[in-house]
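Visitor: any chance you could fold what I've pasted below:
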Amino acid sequence: MGVETSQHRIVNIKKSPSNTSVNTALPIPKSPSDIEIEYLETFTLVWLDQHIDDDENNRILEKRLRQYITYLVTFDNQKLCEQWLQNRSTDEKIFFIVTGESGKKILPIIHDLRSIIAIYIFCWRPELHINWAKAYSKIRNIISKSEELLEQILRDKIYFENIEDAGGIKILSNQDQNEILNLEKTSFLWYQLFLELLLSSSYIQSPTSSTALLQIILRYHANNENFLNLIKEFEKTYDKEDAIQWLINNTPLERFLTKALREQNISMLFYLRFFLMDIHSQLITHQLESAHVYRKQLMSSTNIAQIQNNRNDYLVFNGFLFTSTQPPDYSLDDIDDIQYQLVLIEIYAEYRDGMPPFACVQQMVNVNNNNNNNNNNDSTIIFMCGSIFKIILFEENHNSTWNLQLSLIDDKNLSVLNDQKETLRQTKDLSIIANLLERSDQRNKANIFSEHLSRLLPSNKSLTPPIKRPANTKAKPQPLSLKNVQFIVTDLSKHLNKFAAAMLSTLQSMTNDSLLIYDNGSDFDSDVTSDKRILLFSTAQCASSTTESFKQKAQIFILEEDTNKVDLKQRFDNIEDLIFELADQLYRYYMLEAKEDSKQGDTYSAKEKEDLANRIHSELKNVFQNISTNTVDDKPTINSRTTFIQLKPRRDTDPIMKTMRKLYKNIVSDVFIFHDAEDCFGHICTAEYSNIVFLIINIQHYEESSITGFEFLENVKHTYRYDPSSIVNDRIICNPKNLRYRFTHDLIGHYNNLGNEFNQRNNTENAKEMFLKAQQLCVLLIER
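Guide: As a prediction, the model looks like this:
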C-alpha cells in the first residue's frame, strides 16, 4: 500500500478503491497567468445573418471589419448565436451586428446582456425597422450600406475606447508621504515599479524577439485563421524602428497593448515587453523639451467627483496618452450617454530627468521616412504610459463641460515613489513589487508576477523572491514559500479522481510556489540546478525518464500498482494515498522550517509556517466532507440527452449530410450544424452543455489538430472523420453508406445501454423510451 500513514493524516476518511474510474478526474486548474490573458482585445464583433456566407460582399465586409476589431464571430443560426452570447463573460464588450428580421426576434432576449454595448441593424430597408428599434437603447444605427456601417463602428470604437481610457486614470492623494503606505499608494507604486522593470534590462534580460507573444496568440487562437494571418504579417513586417507606427495605426498589436496597460494585465505586459521597450526607445530618441497640449476625455460622474475631492493631488494615466497641440472643438454632441461628461484636458510639460518621455508622432514618423518637414500645425504628442500629472485647475463650464489643467511631474515630486525606485535600482530585489501587490490586496496579481519571474530569472537565482510581510498591512498574507525544499507533481493529471484532484488543488492554493504542478514530465527540466531539496511525486514511467543527477538529489514518490517495479518505500498503489503522502511531507517540512526560523529569531515567519502546517490536514478533511456531501451515493444521474452535430463547410452540398439530419432528427434530442471548428468546440464544451455528442466532421476543410481536440471532450462519445473524396483509410470514412451504417450502429448500442441502465434503476418509462429509439434505428438500418 506504500508508505505508512502518518499520525497527522486525516482520520475517518473512507479511501476510494485503487481502480477509481479516470472519467471522474478533474483537470488541474489553469495557472493564474493563463486565466489573465484569455481575451486579447477590448472589443469583440458578433454578426448574425442567415445568409452571411451567401454574399461575396459580406465576406469583403468581414475582412474590412477585422481591420478595426480582429475578433469577429459570425452566425447564420439565431439559436446558436443566442446561446453563445448568453455564455459570454459580463466583462466582455461586444459590438453586435444583426439583420432587421433577426434583430426583431433576438433583441428581446439578448439586449440587456451586460456584455453587449452597441447594436447595429444592418439591412436593405432601414425604414421597415425604425419603429420597433426605438425600444432598444443600445441600437446605434440602422444602416443599409457597408461603408456607413464601417464608419459608424469606427466612430463608436473611438468613443468607447475613450470611455475605457477613463477607467485607466487613477488619482493619487497628496498626503503626508512619510505615513505607512495605504491601499491607494501601494496600488500606485507597484505599477510604477513594474513599468520600471519592464523598460529596463538591468533587472531581467531584455526580450530578443516576440516569440513568447506569438506563442500566446497560437495557444488561444490556433483555430482562428485571422489570428494566424496576423502572426504571419507581424513576423514579416515588424521592425523595432517602426514601433510607433504599430502603435498609432490601429493595429492588433496596439489593441493588445492598450488593453493590457489599461487593465494592468501583468501577463500580457510581460509578453508585450519587447513592444513597450521599442516604443520607449523611440520616444526617448525624439524627446521634446516642452509641450502645451490638449485632449478631449469622457468621464463618469464618479471620475468627476474624485477629481473634485482631490483638486491638489495627482492624476496617473495607466496607458499611453495621446494629445493634440491644437485645442479641440467640442460640444455636448460628443456624448451619447448621460452618465458621462465631457472634460477638456490641458497639459503643460517641461522635460526633466526622471520624467516619462513624450514626443511628437509626426516627427518620429517623418524622421523614419527621411522627411523632416512638417507643415501640419496640429501635431499629436504621445506621453509614455504611467505618466503622472499634478492637478493645477479643475472647474465646470456653463454648459456642463469641464476644464482640467495638468502639469507633468517627475519622480522627485513624489518622494515615496522616488525612494521606492532608488531601493529597487540599488538592491535589484524584485520582491518589492510582489510585496506591494500583496499590500494593495491583489494577491492574484502577486502570484502571476511571481510565476513569470520563475520563468525569466536565471536558474541560479530564486525563482520567486520571498515576500516580506509588514506587520501593519491589512491585506490577508500569502503563504510563505519553503526556503529549503521544492515539491514537484508531474504526470498525474490523468490519474486524478475527483477527491484527489480537489486535494491537490487545495494543497497548491495553500502552499504558494512551494508546490509546482505539471501535466507532463516533459514540461519541467529535471536537469535544473537548484539549491533546494526536491520531492518529486509522479508515475514510474516519468520517474524512470529523469536524469541520474536529478535522481541523486531528489526524493521520489511513485504511483504504481505493480509491486515488482518500484521499491516498496517509494511506491503507492492508488492516487489518494500518494496525495496524502504529499500532504504529510508538506506538513513535515513546514514544521521543520518553522522551528528553524524560530531559532533564528524570525518569529513572524515561524508562526505563519506552523499555522499553515497545522491547517493542511484540516483543510483536506473539509475537502472530503464537501465532496461527500455533494456526491450522490453510487448512482449518478443518467444523462440520456443525445445530440447529433455536423461540422462541415457552408458550401458543402453533400446529400448524405442532409439525409442523415432528416432521418435522425426525431430520434436524437438535438441536431446542430456548425461551419466553424472553434464555434463548434466552444458550444460542446460550454459548462451548461452536457449532452452526449455524436459528431461527424467533413475533414477536407479542417485541420487535424482541430479534430483531435474534439476527441478529448468528455461528452463527445463518437467522432466520425468523413471525406467522400478520400482513398480507403482506417481513420477516414469515404463511403456515405458506411458512414450511415456506422453512425446508426453506434446509436443503437448507445440507446440499448441507456435502456439497460434505466432498467437497473427500475425506471421502466425511460427504459422503454430508450429501447424504442434503438428499435427505430434498427428499422432504419434494415430499410436502407
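
Visitor: from now on I want contacts and neighbour counts done on CA atoms only, so please keep to that.
Guide: Fine.

Visitor: distance between the helix of greatest length in the chain and the chain's centre?
Guide: Of all the segments of type helix in the chain, defined by DSSP state H, the longest one is helix 603-630. Relative to the centre of its chain, helix 603-630 is centred 29 Å away, using C-alpha atoms, centre = their mean, to the nearest Å.

Visitor: please name every helix or strand in contact with that helix.
Guide: Using 3 or more C-alpha pairs under 8 Å, 6 or more residues apart in numbering; DSSP states H and E, the elements in contact with helix 603-630 are helix 498-511, helix 575-599.

Visitor: tell me which residues in it are buried?
Guide: By neighbour count with 16 or more other C-alpha atoms under 10 Å, helix 603-630 contains the buried residues 605-610, 612-613, 616-617, 619-621, 623-624.

Visitor: could you check the angle it makes with helix 575-599?
Guide: 160 degrees (axes from the mean of the first three to the mean of the last three C-alpha atoms, to 10 degrees).

Visitor: tilt between helix 603-630 and helix 498-511?
Guide: Using the same axes, to 10 degrees, helix 603-630 lies at 160 degrees relative to helix 498-511.

Visitor: what comes up buried for the helix or strand immediately after helix 603-630 in the chain?
Guide: Per DSSP states H and E, the first helix or strand lying C-terminal to helix 603-630 is strand 642-647. Buried residues in strand 642-647, defined by neighbour count with 16+ other C-alpha under 10 Å: 642-647.

Visitor: run this one through as well so I can compare:
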Amino acid sequence: MSIENINNLTQESVIVWLDSTIEKTKDNQDTKALLRQLVRGRLFTFDDPNQCIEHIKTELIRKRVFLIVSNAFGQNVIPLIYELPYIQAIYIYCGNRKVAESWTKPEFKISGIFIKKQPLLHQICNDVVNVCDPDDDLPMSIFHLAERENTLQKLSDESAEFMWYRSLLMVLRLMAKYGNSKTEMIAECRAKYHDNELEKKKIDDFEQNYCPKRAFWWYTCDNFVYRLLNKALRTQDIEILFKFRFFINDLHNQIEQLYHQYLDTHASIINHHHLRVYRGQLLSLTELNVLKLSVNELISMNSFLSTTLNQELAKIFAGTNDQSNEPSSLQSVLFIIDIYNMSKETTPFAMLKNHSWCLDEEDEVLFTISAIFKVESVEQHENRWHVHLKLSEVQNKLSQKLS
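Guide: The predicted structure is shown next:
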C-alpha cells in the first residue's frame, strides 16, 4: 500500500475540547452532542490541561486535530501545542471576547474567537471539510424521465449508468449468502489497516461479535466499516463492494425491517402521512450545477443516505458558501426531502433513534442504498441553496425493467 493510501485511511479528523465547565452546563452538553456528530464520535473532552496536552502529544499524532479551548486555559496551552504539524485549527470558545482578544494575536491556525455555539459549529464544519477527503459526499446518478419507456440499449449514458449501478447493487445483495463473504470482508479490512492498532482491535471485535442486528451500530460508529464502505460506494469500487456484500445486505435488511415496523405502527394514518427530513452538505459548484440541470428528473443516491429530522442540525452540516466561482468551490446546500404515499413497495428508510451508535442525539433517518428521488427544485435562499427532493414512487417499475 502506498504512503498516500495509508494516510487517507489513518489520518482522521478529531475534535479536542478543553474547558473546565464542559460537564457543568446544559448548553455545553448540547454543544458536545453536536460536535460529536460533526466527526462521527471522534470527540475528546478534557477539564485538565496537562491531561489534554499529554493526550494530544501521545495519542493523536496520526490524526488531524481541531482544538477548542477556553479563555482560562488557552493562553498557557496554545503555545505548547501550536507548532505540532497535526494541529489543524484552534478555536477560542468563551464568554468574554474582550478577555480573549487581550491575549490572542493573529495566527494562521487560530480560526477565531467564539461566544455562541452556532458560529463555532459552522466554522469547525467548514474547516473539517476543507482539510479532509470527503467521507460523506453525495455520489448520485441521473435518470431522465423522458427515457423511461426506452429499452436499456437506447438509454443515454447518464440513464444507462443509473440503471447499471442499480443492477450491480441488486446482484451484490443476491450474492451475499454465497462464498465466505464475511471472511473476505475482514481480510480486506485487515490489509487496509495492517499498521493501525486501534482499528485492528475493532476488526477483531467485528469478527468475534458481529451479528446482523448490530449492522446499524457498526455503520453509524466511526470505524473501518463506515469509512471503507462509503469510499467504495463513492468511487464505485466493485472489488471492495463485492467483499462487503454481506454487510450491505444486512444493513438493507435491517432498514427494511424497521421500515415495515414503522408502517405497521402508523397503519391507520399512513395513506395521509407526510414525513420531511433534511440533509446538510457542502457540494462543489460542479455538483450543484448538475442538480440545477436535473430539476424534474430522477436521481439515485449510490450509497446509504443519512438524513435527519432536525433541520437546525442539517444547517450546521451545510456549512457556509465558498465565495470563489471555481468549479471546485464549496456551496452550502440544504436538502429538503419529502416522503408521501408510503407502502411496503416503496424505498425503505429507518428511524435510527435508539438503534445507532449515536442513540437519539441526531434524529437520524437512513435510506437504503440506491434510493430514488425526484428533484423538485433548486433555489437559493440567502447564503444557502435549498434542494427540494421527493422520494420517488417509480422504484419498483425500474426494478422490473432490470429483471
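
Visitor: how close are the two chains, by TM-score?
Guide: Scored against TM-score structural alignment, normalised by the length of structure 2, the superposed chains reach a TM-score of 0.63; 322 aligned residues with a C-alpha RMSD of 4.7 Å.

Visitor: on that earlier part again, nearest to residue 133 of structure 1 among the buried residues of helix 603-630 of structure 1?
Guide: residue 623 (51.6 Å; C-alpha to C-alpha).

Visitor: which residues touch that closest one?
Guide: Going by C-alpha atoms under 8 Å, 6 or more residues apart in numbering, residue 623 of structure 1 touches 499, 502-503.

Visitor: most surrounded residue in the residues you listed?
Guide: residue 503 (25 neighbours; other C-alpha atoms under 10 Å).

Visitor: residue contacts, it?
Guide: Applying C-alpha under 8 Å, 6+ apart, the residues near residue 503 of structure 1 are 579, 620, 623.

Visitor: any idea how far the residue nearest the centre of structure 2 is from residue 231 of structure 2?
Guide: Most central in structure 2 under C-alpha atoms, centre = their mean is residue 136, positioned 4.0 Å from the mean C-alpha point. To residue 231 of structure 2, residue 136 of structure 2 is 9 Å away according to C-alpha to C-alpha, to the nearest Å.

Visitor: can you pull out the strands in structure 2?
Guide: Secondary structure of structure 2 (DSSP state E): strands located at 13-18, 43-46, 64-69, 87-93, 110-114, 140-143, 275-284, 298-301, 305-308, 330-339, 349-351, 364-367, 372-381, 384-391.

Visitor: which elements pack onto the fifth one?
Guide: Packed against strand 110-114 of structure 2 by the contact rule (3+ C-alpha pairs under 8 Å, 6+ apart) you find strand 87-93, helix 97-103.

Visitor: again, only this time at 10 Å
Guide: In terms of contacts (3 or more C-alpha pairs under 10 Å, 6 or more residues apart in numbering; DSSP states H and E), strand 110-114 of structure 2 is packed against strand 64-69, strand 87-93, helix 97-103, helix 117-131.

Visitor: to residue 317 of structure 2, which of the ones you listed lies closest?
Guide: Comparing those by C-alpha to C-alpha, helix 117-131 comes nearest, at 6.4 Å.

Visitor: sorry, back to before: count of residues packed around the residue lying closest to the residue nearest to the centre of structure 2 once chain neighbours are set aside?
Guide: Among residues not flanking residue 136 of structure 2 along the chain, residue 230 sits closest, at 7.3 Å (C-alpha to C-alpha, 6 or more residues apart in numbering). Look at residue 230 of structure 2: counted by other C-alpha under 10 Å, it has 22 neighbours.

Visitor: gap between residue 230 of structure 2 and residue 200 of structure 2?
Guide: 19 Å.

Visitor: mind checking how far the lengthiest helix in structure 2 is from the chain centre?
Guide: Secondary structure assigned by DSSP H gives helix 245-265 as the longest helix of structure 2. Mean-position distance between helix 245-265 of structure 2 and its chain equals 19 Å (C-alpha atoms, centre = their mean).
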